[in-house]
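Engineer: Predicted model and sequence below, questions to follow.
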Amino acid sequence: MTEKTYNVLFLCTGNSARSVMAEALITTMGQGRFKGFSAGSFPAGTVNPLAIEQIQTTDYPLTALRSKSWDEFAAADAPVMDFIITVCDNAAGEVCPVWPGHPVTTHWGFEDPAAVTGSDEAKRTAFHKVFREIMSCVNSFVSLPAHILEKNTIHQELKAIREQLN
């Protein structure tokens, strides 16, 4: 019997940094067990070059990166999501579309590295810090045993993953 592949949608307002990094991380770290997607409520239209620098350290194809609207994933022909995770506080507070399949939802808030001002080194440091935080959460998520991924128990596990870093 083949193990199920779980679809995970990461949401942020601009879909240019945090959600895109999370998409790449869960897809590569999930080793076929998870497929990552990302979108934004008000997509920036481009992926932040500093996010791309971080993603280059993974095996994720850079050609797959793009900033897109969450409306794509609410359409009838969109892949059905098993999990939806907001990664910025703005997106967590917005009224989301109705998602087909009633996925499990949670919020993992991360600071916005794209909002950091100053030198290029300060910006890179911020992106690296958030990338590592996302990686830690994703690592915990993809390590969950299959029985935990059932809808009855997963919501509490997902909330606890981000809270462990605080």
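Structural biologist: Done, it's in.
Engineer: Please make it C-alpha for all contacts and neighbour counts, starting now.
Structural biologist: Fine.
Engineer: what number of residues lie near residue 145?
Structural biologist: Applying other Cα atoms under 10 Å, we find 9 residues neighbouring residue 145.
Engineer: mind listing what it touches?
Structural biologist: For residue 145, the contact set (Cα atoms under 8 Å, 6 or more residues apart in numbering) is empty.
Engineer: same check, this time on residue 39
Structural biologist: Residue 39 touches 9-15, 19-20, 67-70, counting by Cα under 8 Å, 6+ apart.
Engineer: okay, pairing it with this:
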Amino acid sequence: MNVLFLCTGNSCRSILGEAIFNHLAPAGWKATSAGSHPTGQVHPRSLALLARLGISAAGYHSKSWNDLPTQPEIVITVCSSAAGETCPAYLGSVLRTHWGVEDPAHASGTDEEIDAAFMAAYRILRLRIEAFLALPLAELQRNETKLKAELDRIGTLTH
């Protein structure tokens, strides 16, 4: 099962989602990430945070949704509508859900405050991914309506 974490720039949130998911996912599940307008580079603070937490980001790079190696079955958008961001609409017959997360790339303040914004995005994504992977996935793969409802519910979790 292929999962796509999608945002606009593909430098922070979607990369974190991809890395966390692949770190935790069972065999047969794989995540990738992409952006509708990729920045072309992974934010250095995303890479530093993943390294500190012992999560591999080897081979991850900022890429366009036009350059995906496989067709996803599930697309999770992570743009924050609260910040007025417009999430890209992935075309194709896939299950779509939205897990809005504030973009830490726009955080300002001291180094500690900016690092805290990256950690907050990480924690929300990890919580949601753990909840996703705790679902009875084999059963839900046969019931797309129920899976979509569960993924939409998970997208509201914040702690």
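Structural biologist: Arrived safely. From a predicted model like this one, the values you see are computed outputs, not experimental measurements.
Engineer: Widest-spaced pair of the contacts of residue 39 of structure 1?
Structural biologist: 9 and 14 (14.1 Å; Cα to Cα).
Engineer: where along structure 2 do the helices fall?
Structural biologist: Counting by DSSP state H, structure 2 has helices at residues 13-24, 44-52, 111-134, 137-140, 144-154.
Engineer: Tell me what angle the first one forms with helix 44-52.
Structural biologist: Angle of helix 13-24 of structure 2 versus helix 44-52, following axes from the mean of the first three to the mean of the last three Cα atoms, to 10 degrees, is 10 degrees.
Engineer: what stretch of structure 1 lies opposite helix 13-24 of structure 2 in the alignment?
Structural biologist: Counting by TM-score structural alignment, helix 13-24 of structure 2 lines up with residues 18-29 of structure 1.
Engineer: Need the contact partners of that stretch.
Structural biologist: Residues outside stretch 18-29 of structure 1 that contact it (Cα under 8 Å, 6+ apart) are 8-12, 34-39, 47, 51-52, 54-55, 58-60, 65-67, 86-88, 110, 112-113, 130-131, 134-135, 138-139, 142.
Engineer: Those, buried ones only, as a PyMOL selection?
Structural biologist: Those of the contacts of stretch 18-29 of structure 1 that count as buried under 16 or more other Cα atoms under 10 Å are selected in PyMOL with:
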select buried, resi 8+9+10+11+12+34+35+36+37+38+39+47+51+52+54+55+60+65+66+67+86+87+88+110+112+113+130+131+134+135+138+139+142
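Engineer: Roughly how far does residue 136 of structure 1 sit from residue 44 of structure 1?
Structural biologist: Plainly put, residue 136 of structure 1 is 26 Å away from residue 44 of structure 1 if you go by Cα to Cα, to the nearest Å.
Engineer: Since that was my last question, I'll sign off now.
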